[in-house]
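Visitor: sequence and predicted structure, then a few things I'm wondering about:
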Amino acid sequence: MARITVEDCLESIGENKRFDLVHLTVERIRQHRHGEPYLVAGKNKEVVMTLREVAAKKVTFENIRNLPDAVNEAVTEEVEVENTEEEKAAV
């Protein structure tokens, strides 16, 4: 498994922004602790998983506030698609 580094994360949010990286990571960890799912696959501790999200550019300063809503909408759409497929199969 590849290792995640601070440098990987800084490439995503901008060089020389270590302080910003800490704030972004802490905000995302708070969201996880309130039940938000991870946006990347893995079985690491929450800090590592959150850094993986940042390095993958799935968590940014632009979308951090909207992530809970976006994830909930995606799950709702997925459930609706599954329900539609089940209805079609039942017919």
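Guide: Noted; the coordinates are in hand.

Visitor: please count neighbours and contacts with C-alpha atoms only from this point.
Guide: OK.

Visitor: now the most centrally placed residue in the chain: how far from Glu53?
Guide: The structure's the chain has its C-alpha centroid closest to Leu39; by C-alpha atoms, centre = their mean the separation is 3.4 Å. Leu39 is 6 Å from Glu53, where distance means C-alpha to C-alpha, to the nearest Å.

Visitor: so where do the helices sit in the chain?
Guide: Assigned by DSSP state H, the chain shows helices spanning 6-13, 18-33, 46-55, 67-90.

Visitor: okay, one more to line up with it:
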Amino acid sequence: MARVTIQDCLEKVPNRFVLVHMAAKRVRQIREGSERLVTMTKNEDAVTSLREIAAGKITIVPPEEAEQRS
């Protein structure tokens, strides 16, 4: 994928508001030192997070499942 678009991401995450929340949270994780899940050079953190979402590397965990995991 040469360019990431919102439409690419919306195929994985159907809600735009959830998509924005996911991307913002992932940007924070990357800036705090988390490993990038896609190998792209010279990308801004926001673009990297959108590429990860479009590639299906980042998924939503509903609050109920998050509580069960902990």
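Guide: That came in fine, so what should we check first? The structure presented is a predicted model; accordingly, all values stated were derived computationally and were not measured.

Visitor: so after superposing, what's the score?
Guide: In this superposition the chains share a TM-score of 0.80, using TM-score structural alignment, normalised by the length of the second structure; 62 aligned residues with a C-alpha RMSD of 1.8 Å.

Visitor: hang on, the earlier thing: which ones are touching the residue nearest to the centre of the first structure?
Guide: When contacts are counted by C-alpha atoms under 8 Å, 6 or more residues apart in numbering, Leu39 of the first structure touches 53, 58.

Visitor: tell me the counterpart of Glu27 of the first structure in the second structure.
Guide: Alignment note (TM-score structural alignment): Glu27 of the first structure maps to Lys25 of the second structure.

Visitor: kindly report the same for Glu87 of the first structure.
Guide: With TM-score structural alignment as the criterion, Glu87 of the first structure matches nothing.

Visitor: tally of neighbours for Glu87 of the first structure?
Guide: When neighbours are defined as other C-alpha atoms under 10 Å, Glu87 of the first structure has 10 of them.

Visitor: same check on Glu52 of the second structure?
Guide: Glu52 of the second structure: 21 neighbours (other C-alpha under 10 Å).

Visitor: list the contacts for it?
Guide: Contacts for Glu52 of the second structure (C-alpha under 8 Å, 6+ apart) come out as 37-38, 58.
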